[in-house]
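Student: No letters, just coordinates:
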């Protein structure tokens, strides 16, 4: 096993614990994306409403906006590994309940809303825990950037395979089986987590109450400009770009004249672009240059969204979906890597909870805006607005980049990453 680890092309896979996580989570994420595809398809089929698509999307993500920061406090104070195991078990239960309701033919739109809220609460703790757990799984700090990027590749590998399988299953035997497969797939990641051999986590003992610790995390992130600016850009990107996923069923059916297979194709194409970007980032050996990628990637995604909204040909829409996936993964994963590299270890959980709030926490408002806007001015105009804001955000971040590099330089020098850096 050590020989295999030593010859691994991807640095992060040299770590046994990370290999376990990688393969277990890889199986589970295919199921997760199957459920997401089946959910938006069933919601649209039940209601034929863009607004309801937005409301369900809002329900699944709004807990992250309000609760993720408290999830970060929990992660900094308690055993991250145990938190993740409990979160995966609860998520498995949620998917199996969806499966039972769908298979019995008793599922209604309010079920989706309630269960989406429940999943959102789980994600509010699971997401910062997952981000903070990466350094615990990786044996060498030099492999951290590779692990973070590979994590994103993993998510989008599921995004590639899951929707494609879901599209076929929905068309042939129904969406309920997507939920069932998802529920069963959680066994893989739970087993992987249990099989890990981890060093005891060093938890800083403090007399500060949770509110004080929460405030400390906010102040630290706000006062350190590289983290602050990256989180702000990510929040704008999540607000304006991520609702693309919510509106895809409208484009697949009404605009492009397709069916569930078309929806699966478009979402899988986004996964192709994302996994390509993730593979590129996972093979990088340094954080140097990620600042430029963060500045460019939202504009790349925004351009894809604009052309996707104007396309009336499936092949072009598929190509633009791949570009959107590429821009998305470069934005999210590069931001994650930079923040994880420069954040102080004792504040990692809280800062990564702010990352979760900026990333997942803004998505519900974007979904609600997208659903409401698509009902009023159409899905095409809604995406045109979102894509344009992504490009504007890129331009504003690019203007700040030289100052952000200077602010990050002392931290990177102190940690021995570089003596001269262009982060």
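Tutor: Okay, I see it. Model, not experiment: these values are computed from the prediction.

Student: going forward, measure contacts between C-alpha atoms and count neighbours the same way
Tutor: OK.

Student: List the buried residues of the longest helix along the chain.
Tutor: Secondary structure assigned by DSSP state H gives helix 379-414 as the longest helix of the chain. Neighbour counts over helix 379-414 (16 or more other CA atoms under 10 Å) mark 379-391, 393-394, 397-398, 401, 404-405, 408-412 as buried.

Student: putting a second one here so we can go through both:
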């Protein structure tokens, strides 16, 4: 039996703050995806060294991990909308600098990496504040659909942003950066005009106890710990997308066009699933639905691993993206709804560490296993590992397995934040 569809009364369009938030996410998401393409092309054109492409990821990864806990503390101490605004203004300045230096032909590798590092610092502070804003923009019962719609903005940006960026790069990197700056400016204006109500934050000094309050909170909430750790290990083991160039060339015998389709397939699956989730409520057995979707992710990984036909590989990656979107919406909504508002920044920061670590280490783990065992065996092992993790987590977190609804009125109020510290 399908979950009920949303009605006009429940429509997210009736919440103008969320609509403005969503359009701001679309603008900044497209801008960032286009920026990523331009930075990679420009650095490789300047140096011709693959190592320097790795440095782009490094200068973004380091601040995202090292500054996550302080950023979470800041998000719980100050108005989150202003934190997001400040972060985007800093990013806009850095992008405008990239545009100006590129158009003036006065840019070099160190300058690009330094500005990308600045963007990484700003994003480290922006992320937990941005994640913590969403529950205040819609009623709690609508949060899963709001997260699905929000996720659709990110997936659309991932699909079309790089293509648009690559097309504009023909006219030069300065044109791409200028377009990115314009999109960020749109996001800044929308965010500045957004009506956001937040309870006055409880100011407290930045001590080790307050910085690690999010960690302590998660440890004392089995359901929250279960979904965050499940995401970590599932992504860590199921990182088949990192090996797509090998599968495209050596196994599927296709060219760059085929690789492009393979890269787009998970995002297309996730985008279409997010559209479906935005129109339907998940009101029963959300725990089992989440575990089933992660298991589906593992099965799709196995199908992709053994496939030798492009159409089947595309179908498997499409399903992989769709299953991942279901589990992502459930995990994200559950974490936000089970967390008191004055703790959401710090909990989101810890979640960001898990996400960034799993993505980066997942690619590293996939590469190392592929070097030792071959791409097919490494991907098969990742898919089997994901299924094993699902089984273990279902046994280790029985309350999460039995969870019926995302929104439990007493869950976020069982224990005040002050008692957790």
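Tutor: Noted; the coordinates are in hand. The shown structure was predicted, so the numbers you read here are calculated from the model rather than taken from an experiment.

Student: Tell me how they score on TM after superposing.
Tutor: Comparison of the two superposed chains (TM-score structural alignment, normalised by the length of the second structure) gives a TM-score of 0.81, and 408 aligned residues with a CA RMSD of 3.8 Å.

Student: Give me the helices and strands touching the longest helix of the first structure, please.
Tutor: Counting contacts by 3 or more CA pairs under 8 Å, 6 or more residues apart in numbering; DSSP states H and E, helix 379-414 of the first structure packs against helix 225-240, helix 244-250, helix 290-310, helix 314-342, helix 363-377.

Student: 7 Å instead?
Tutor: Packing contacts for helix 379-414 of the first structure, counted by 3 or more CA pairs under 7 Å, 6 or more residues apart in numbering; DSSP states H and E, involve helix 225-240, helix 290-310, helix 363-377.

Student: how big is the offset of it relative to the second structure?
Tutor: Compared with the second structure after fitting, helix 379-414 of the first structure has a mean deviation of 4.1 Å; criterion: mean CA distance after the TM-score superposition for the first structure.

Student: Quick check: residue 320 of the second structure vs residue 379 of the second structure, distance?
Tutor: Note on residue 320 of the second structure: its distance to residue 379 of the second structure, by CA to CA, to the nearest Å, is 13 Å.

Student: no, scratch that, I was asking about residue 346 of the second structure
Tutor: For residue 346 of the second structure, the distance to residue 379 of the second structure (CA to CA) stands at 34 Å.

Student: What of residue 82 of the second structure?
Tutor: Going from residue 82 of the second structure to residue 379 of the second structure by CA to CA gives 43 Å.

Student: show me what contacts the equivalent of residue 412 of the first structure over in the second structure?
Tutor: Under the alignment (TM-score structural alignment), residue 412 of the first structure pairs with residue 408 of the second structure. Shown in contact with residue 408 of the second structure (CA atoms under 7 Å, 6 or more residues apart in numbering): no residues.

Student: cool, the one 4 residues further on as well?
Tutor: Going by CA under 7 Å, 6+ apart, residue 412 of the second structure touches 337-340.

Student: Neighbour-wise, which one of these leads?
Tutor: residue 339 (25 neighbours; other CA atoms under 10 Å).

Student: Not counting sequence-adjacent ones, nearest residue to it?
Tutor: residue 412 (5.1 Å; CA to CA, 6 or more residues apart in numbering).

Student: Check residue 77 of the first structure too.
Tutor: Closest to residue 77 of the first structure by CA to CA, 6+ apart is residue 203, at 6.2 Å.

Student: Against residue 76 of the second structure, how distant is the equivalent of the one you found over in the second structure?
Tutor: Under the alignment (TM-score structural alignment), residue 203 of the first structure pairs with residue 201 of the second structure. Distance of residue 201 of the second structure to residue 76 of the second structure, given as CA to CA: 6 Å.

Student: Mind checking which of these two has more residues around it?
Tutor: residue 76 (24 against 15).

Student: For the closest residue in space to that one that isn't next to it in sequence, list the residues it contacts.
Tutor: Closest residue to residue 76 of the second structure apart from its sequence neighbours, by CA to CA, 6+ apart: residue 345 at 5.2 Å. By CA under 7 Å, 6+ apart, residue 345 of the second structure lies in contact with 72-73, 75-76, 128-129, 132.

Student: Which residue in the first structure aligns with residue 345 of the second structure?
Tutor: Aligned partner of residue 345 of the second structure by TM-score structural alignment: residue 349.

Student: Now do the same for residue 276 of the first structure: its match in the second structure.
Tutor: In the second structure, residue 276 of the first structure lands on residue 272 (TM-score structural alignment).

Student: Now name the helix or strand holding its match.
Tutor: helix 256-278 (DSSP states H and E).

Student: What are the buried residues along that helix?
Tutor: Buried, per 16+ other CA under 10 Å, within helix 256-278 of the second structure: 258-259, 262-278.

Student: Now do the helices in the stretch 1-150 of the first structure.
Tutor: 2-6, 16-47, 50-77, 80-103, 109-137, 144-172 (DSSP state H, counting those that start in this stretch).

Student: Go through those helices and name the closest to residue 367 of the first structure.
Tutor: Taking CA to CA, helix 50-77 is the member of the helices of the stretch 1-150 of the first structure nearest to residue 367 of the first structure, at 4.6 Å.
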